[in-house]
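Peer 1: build me a structure from this.
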Amino acid sequence: MADKQISLPAKLINGGIAGLIGVTCVFPIDLAKTRLQNQQNGQRMYTSMSDCLIKTIRSEGYFGMYRGAAVNLTLVTPEKAIKLAANDFFRHQLSKDGQQLTLLKEMLAGCGAGTCQVIVTTPMEMLKIQLQDAGRLAAQRKILSAQAQLSGQGSAQPSVEAPATPRPTATQLTRDLLRSRGIAGLYKGLGATLLRDVPFSIVYFPLFANLNELGRPAPGEKSPFYVSFLAGCVAGSAAAVAVNPCDGHLLRIPGLWAGEGRVAPAKILRNEGPSAFLKGAYCRALVIAPLFGIAQVVYFLGIAETLLGLPRIQP
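Peer 2: Coordinates of the predicted model:
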């Protein structure tokens, strides 16, 4: 492998295609995960993932399940492209001695991949979370308004329904943040994002590589597509559950922009107990498992290499 060179443009294209296909398939589950994790005690609107999706369809229509999808697709394209390509790049650099990568080197490659991805995608991650949670906040305001009208039905004056508050768009959110907080506002939660995505990559990539290796028919041959899919699902689920406490804390940070105040880990533990850090873990696993399974299959098919007429190198 030492005499072979990888094509970063081809890897970036493959990662982008993989992310687009994967996120399109699992976005509704990701939306349910975000809304479940953002619920706090006393403000619970959804009891489960299925309950969240059903209520979302009833209140926002079918396409309500894809609220924020445009931002997410814009996010996932560079995220998966950078993460998958950077991991390949670092693995290639660390294996130039011709020897098989050790577990430590595999973890270092994953760490580098996660760090590169976070720097580019943190602003879009924050916007995606805000847009996904906008429907929950709008529905919550609607319920509070209905309760206020019911309590005032005994008065002589007829109740007047308040006009619906328009939901913010990605452009509006970006403009407001830049005006009020500058570029730094788009990087709110960078530390929490690093704490989530870097450990995720450290766990995911070595685990995927070793599981995928088990399915190789012979040395030098690539694993069948179903092996890559299953390896991506298993490794993604394991890594997702491992870093879920950091993911849950990250989703609380955008509440500061809406005036809800920052929710620190100690406060979450005190008010909601240890189980709060696992809130949405099964939803996150359901999102990440097929997302990375599909992404790895598309990525390892080498679509870009085929289009560009380049040899595909199995890492």
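
Peer 1: going by C-alpha atoms from here, please, whenever you check contacts or count neighbours.
Peer 2: Noted.

Peer 1: show the contacting residues for residue 267.
Peer 2: With contact set as C-alpha atoms under 8 Å, 6 or more residues apart in numbering, residue 267 has no partners.

Peer 1: what helix or strand does it sit in?
Peer 2: Using DSSP states H and E, residue 267 sits in helix 265-272.

Peer 1: likewise residue 310?
Peer 2: Going by DSSP H and E, residue 310 is not in any helix or strand.

Peer 1: hang on, the earlier thing: moving C-terminal of the helix holding residue 267, what's the next helix or strand?
Peer 2: Assigned by DSSP H and E, the successor of helix 265-272 is helix 281-301.

Peer 1: tell me what that following helix is packed against?
Peer 2: helix 8-38, helix 225-242 (3 or more C-alpha pairs under 8 Å, 6 or more residues apart in numbering; DSSP states H and E).

Peer 1: right, so of those helices, which gets closest to residue 189?
Peer 2: helix 8-38 (15.2 Å; C-alpha to C-alpha).

Peer 1: quick revisit: residues of the helix holding residue 267 that come out buried?
Peer 2: Residues of helix 265-272 classed as buried by neighbour count (16 or more other C-alpha atoms under 10 Å): 265, 268.

Peer 1: circling back to that earlier point, looking at the helices and strands packed on helix 281-301, which is closest to residue 265?
Peer 2: Using C-alpha to C-alpha, these put helix 8-38 closest to residue 265, at 13.6 Å.

Peer 1: C-terminal to the closest one, what's the next element?
Peer 2: Following helix 8-38 in sequence order, the next helix or strand is helix 49-60 (DSSP H and E).

Peer 1: the inter-axis angle of the following helix or strand past that following helix versus helix 8-38?
Peer 2: Next helix or strand after helix 49-60 toward the C-terminus (DSSP H and E): helix 69-94. Here helix 69-94 runs at 130 degrees with respect to helix 8-38, directions being taken by axes from the mean of the first three to the mean of the last three C-alpha atoms, to 10 degrees.

Peer 1: for comparison, sequence B:
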Amino acid sequence: MIREDDPRFHITPFQQMASACSGALITSLFMTPLDVVKIRLQAQQKALLSNKCYLYCNGLMEHLCPCGETAWIPRRVHFHGTMDAFYKIAKLEGVPALWSGLSPTLVLALPCTVIYFVSYEQLRFKMKNFYNQISGNMSQPMWIPLIAGATARMTAVTIVSPLELIRTKMQSKHLTYGEISTALRHVIRYEGYRGLFRGLGSTLLRDVPFSGIYWTTFESTKRLFNRPDSEKNTFLFNFFCGSVAGSIAAFLTLPFDVIKTHQQIELGEKEIYTDGKTQQRASNMQDIARNIYRNHGFKGLFTGLLPRIFKVAPACAIMIATFEYGKQFFRQYNIQKYKEKMQRHQEFVVIGKSKSNDFS
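Peer 2: Below is the predicted model:
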């Protein structure tokens, strides 16, 4: 009898990569139109501001947008709300305009997503096996997803960090992909290799706790409903657990996100409006936090709570539900392949015995 939890059927890293890519693609396809509409409305509200930037995120990657550079928005069109923006963008610019920015998102965010999810799965699986061997307990303690999630996010963010400044340049100066190497040499020339990792500290401070809390909450929610086995959970159940985990993690790490957003905008403005020739650095995290607290109090560190939850929860839910569904698909595929292999082996044995009897 074949047990579905047999380690022989555990999906391979390549299959995990395929699942992560599918999840990232579907997440970006669903979330990008919502954020395109949001950025158009924001740009319309801030059109009178100059030399200012703001961020938006389509579920996979943050985009830095200069308010003064809104040439891609028809000046004669005025949006009167979300649905009006959907209608006018689709009518005047075509339906594909609702997916503006999807290409750079997939090119730059897919590597980070793949590294992140594959690293998490590999770390969690190895730590769980090690714990089971030394303790004899087949359950999974909560510190495993906490450590695996934090470590995987730290690895992915650090590896992809050099692309952050390049992405800012691409968005602001309309660089082609062929000019990326030139931009890299430009940064290294003026700031050295350390310049490729500007803002890494604040990114880690936000993303690593978020990831640890997210995966711990995701696994805890499944256990709360007595359904810890991912291979047997439905798409909707994983979607629910992902949205709960994303909401809780987004709430607990919001102060780090506020600080990170301030620092990234400041870095972006210096990068965009000084043409990258200045060696000024953004304020450190402590100064930004003190400034926010001095001007807005403690609640200033929780600015944008509801928009962040409404953005993060569905993105996390779609991503994890699709990823888990992909894992289930490949696991069943591996089981089916194993059954076919065993059936062919059994047929070969039967044929061999039949021929042996004929000779005797």
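
Peer 1: for the two chains, what TM-score is obtained?
Peer 2: For this chain pair, the superposition-based TM-score is 0.69 by TM-score structural alignment, normalised by the length of structure 1; 274 aligned residues with a C-alpha RMSD of 4.2 Å.

Peer 1: quick one on the thing from earlier: which one, of the helices and strands packed on helix 281-301 of structure 1, ends up nearest to residue 276 of structure 1?
Peer 2: Across those, closest to residue 276 of structure 1 is helix 8-38 (C-alpha to C-alpha), at 8.3 Å.

Peer 1: counting by contacts, list what the closest one packs against.
Peer 2: Packed next to helix 8-38 of structure 1, using 3+ C-alpha pairs under 8 Å, 6+ apart, are helix 49-60, helix 69-94, helix 103-151, helix 244-252, helix 281-301, helix 303-308.

Peer 1: quick one: average offset of the shortest one versus structure 2, please.
Peer 2: Okay, so that is helix 303-308 of structure 1. Superposing on structure 2 places helix 303-308 of structure 1 at an average distance of 7.2 Å from its equivalents, by mean C-alpha distance after the TM-score superposition for structure 1.

Peer 1: for that helix, which outside residues touch it?
Peer 2: 10, 11, 13, 14, 311, 312.

Peer 1: picking that back up, can I get the helices and strands packed on helix 281-301 of structure 1 in JSON lines with mean neighbour count and distance to residue 95 of structure 1?
Peer 2: Formatted as JSON lines, those follow (neighbours: other C-alpha atoms under 10 Å; distance: least, C-alpha to C-alpha, whole Å):
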{"stretch": "helix 8-38", "mean neighbour count": "23", "distance to residue 95 of structure 1": "16"}
{"stretch": "helix 225-242", "mean neighbour count": "23", "distance to residue 95 of structure 1": "21"}
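
Peer 1: residue 257 of structure 1 is nearest to which of these?
Peer 2: Residue 257 of structure 1 sits nearest to helix 8-38 of all these, at 13.9 Å, using C-alpha to C-alpha.

Peer 1: so the closest one versus helix 244-252, what angle?
Peer 2: Orientation note: helix 8-38 of structure 1 sits at an angle of 80 degrees relative to helix 244-252 (the same axes, to 10 degrees).

Peer 1: if we ignore the residues flanking it in sequence, what's nearest residue 112 of structure 2?
Peer 2: residue 156 (5.4 Å; C-alpha to C-alpha, 6 or more residues apart in numbering).

Peer 1: now for that neighbour: what does it line up with in structure 1?
Peer 2: Taking TM-score structural alignment, the alignment pairs residue 156 of structure 2 with residue 117 from structure 1.

Peer 1: still on that earlier bit, now do the contacts for the residue nearest to residue 112 of structure 2.
Peer 2: 112, 113, 115, 116.

Peer 1: what do you get if the cut-off is 10 Å, keeping everything else the same?
Peer 2: Taking C-alpha atoms under 10 Å, 6 or more residues apart in numbering, we find residue 156 of structure 2 in contact with 111, 112, 113, 114, 115, 116, 117, 118, 119.

Peer 1: farthest-apart pair in those, please.
Peer 2: Farthest apart among these - using C-alpha to C-alpha - are 111 and 119, which lie 11.8 Å from each other.

Peer 1: which one's more surrounded, these two?
Peer 2: residue 119 (22 against 17; other C-alpha atoms under 10 Å).

Peer 1: return the residue of structure 1 aligned against the more buried one.
Peer 2: Counting by TM-score structural alignment, the partner of residue 119 of structure 2 is residue 86.

Peer 1: the nearest residue to residue 292 of structure 2 once chain neighbours are set aside - how many residues pack around it?
Peer 2: Of all residues not flanking residue 292 of structure 2 in the chain, residue 300 sits nearest, at 6.1 Å (C-alpha to C-alpha, 6+ apart). Residue 300 of structure 2 has 16 neighbours, counted by other C-alpha under 10 Å.

Peer 1: ok, now the one 4 residues further on?
Peer 2: Number of residues near residue 304 of structure 2 (other C-alpha under 10 Å) recorded here: 12.

Peer 1: gap between it and residue 311 of structure 2?
Peer 2: The spacing between residue 304 of structure 2 and residue 311 of structure 2, counted by C-alpha to C-alpha, to the nearest Å, is 11 Å.

Peer 1: still on that earlier bit, run the chain-centre distance for the helix holding residue 267 of structure 1.
Peer 2: Distance, stretch centre to chain centre, for helix 265-272 of structure 1: 23 Å (C-alpha atoms, centre = their mean, to the nearest Å).

Peer 1: and for stretch 280-290 of structure 1?
Peer 2: 10 Å.
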